[in-house]
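1. Let me see the structure of the following:
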Amino acid sequence: MSLPEVLLWQILRKQPGYVKFRRQHPIGRYVLDFYVLELKLAIEIDGVGHDMGDRPERDDSRDQWLESQGIRMLRIAAKDVLADPAGVADSIVRVCTER
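-> This next block holds a predicted model:
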């Protein structure tokens, strides 16, 4: 796990808002940073590597496949997590509890 993922996991693993998060969850040939099974919600933390080379195209392909499986994708910039992990965690929980 990257540093932003570790910082976020330290908060999400406590199941804020009674939402159960899974980390490094495999689905098909992919491994999701975080996943909420009950909501079929994938959460990906994107660092600068996601903007390089063919990575944007691979991310798009992955997102399309996940959507075809009924899984919604929530992408969050790693810099946002580094700047305010608690704020990002609160936003994620809010998205989960509003569904």
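2. CA atoms for contacts and neighbours, from now on please.
-> Noted.
3. Tell me how far residue 57 lies from residue 79.
-> Relative to residue 79, residue 57 is positioned 21 Å away (CA to CA, to the nearest Å).
4. before we move on, what about residue 18?
-> Using CA to CA, one obtains 26 Å as the distance from residue 18 to residue 79.
5. Would you do the same for the sequence below? I want to compare the two.
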Amino acid sequence: MSLPEILLWQQLRGSPRGIRFRKQHAAGPYALDFFCARANLAIEIDGLAHDMGDRPARDEDRDAWLRERRVETLRIPAREVMTDAVQVAEGILALVEERLMAMGKKAPPSSLRDATSPSQVDGEDLSAGPPANEPKERSR
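-> Next comes the predicted model:
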């Protein structure tokens, strides 16, 4: 992880406001900087290299691939994270909350879950444990 990614992860880890994020999340042929499965949102921190060479075209291809799987991409310049990681994290949390409200608090299924780990539709939610009517899984 780059320094801006580390700074942002320090703000997003631990499920702030009950919102869970994954870092360096595998999605088909890509690794997403951060991913919020409940909101079908990928978060990419873009340094200067993202403006050079064929990188803009590659980023567009990646965003299109994710969009086909109903995952939107939020691109944030690394310099913004370096300036104020707390403010950037607050903006991300506000966007996720807006998306969840628009979705009725439950994300629609994403075909990304076919290529990655389970999403909210497979049981990931805000609770710290299983629903009250389900027994906790026993460790072996």
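6. who's more crowded, residue 18 and residue 79 of the first structure?
-> More neighbours surround residue 79 than the other of residue 18 of the first structure and residue 79, with 14 against 11 (other CA atoms under 10 Å).
7. Next, count neighbours for the residue nearest to that one when sequence neighbours are not counted.
-> Of all residues not flanking residue 79 of the first structure in the chain, residue 47 sits nearest, at 7.3 Å (CA to CA, 6 or more residues apart in numbering). A total of 14 residues lie near residue 47 of the first structure under the criterion other CA under 10 Å.
8. Now do the same contact list for residue 47 of the first structure.
-> Residues counted as contacts of residue 47 of the first structure (CA atoms under 8 Å, 6 or more residues apart in numbering) are 77-79.
9. May I see these organised as a markdown table, with distance to residue 88 of the first structure and secondary structure added?
-> A markdown table is the format used below for the contacts of residue 47 of the first structure (distance: CA to CA, whole Å; DSSP: H, G, I helix; E, B strand; the rest coil):
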| residue | distance to residue 88 of the first structure | secondary structure |
| --- | --- | --- |
| 77 | 10 | strand |
| 78 | 10 | helix |
| 79 | 11 | helix |
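10. Mind telling me what element the residue sitting nearest the centre point of the second structure is part of?
-> If you average the C-alpha coordinates of the second structure and look for the closest C-alpha using CA atoms, centre = their mean, you land on residue 35, 1.7 Å from that point. Secondary structure assigned from DSSP states H and E places residue 35 of the second structure in strand 30-36.
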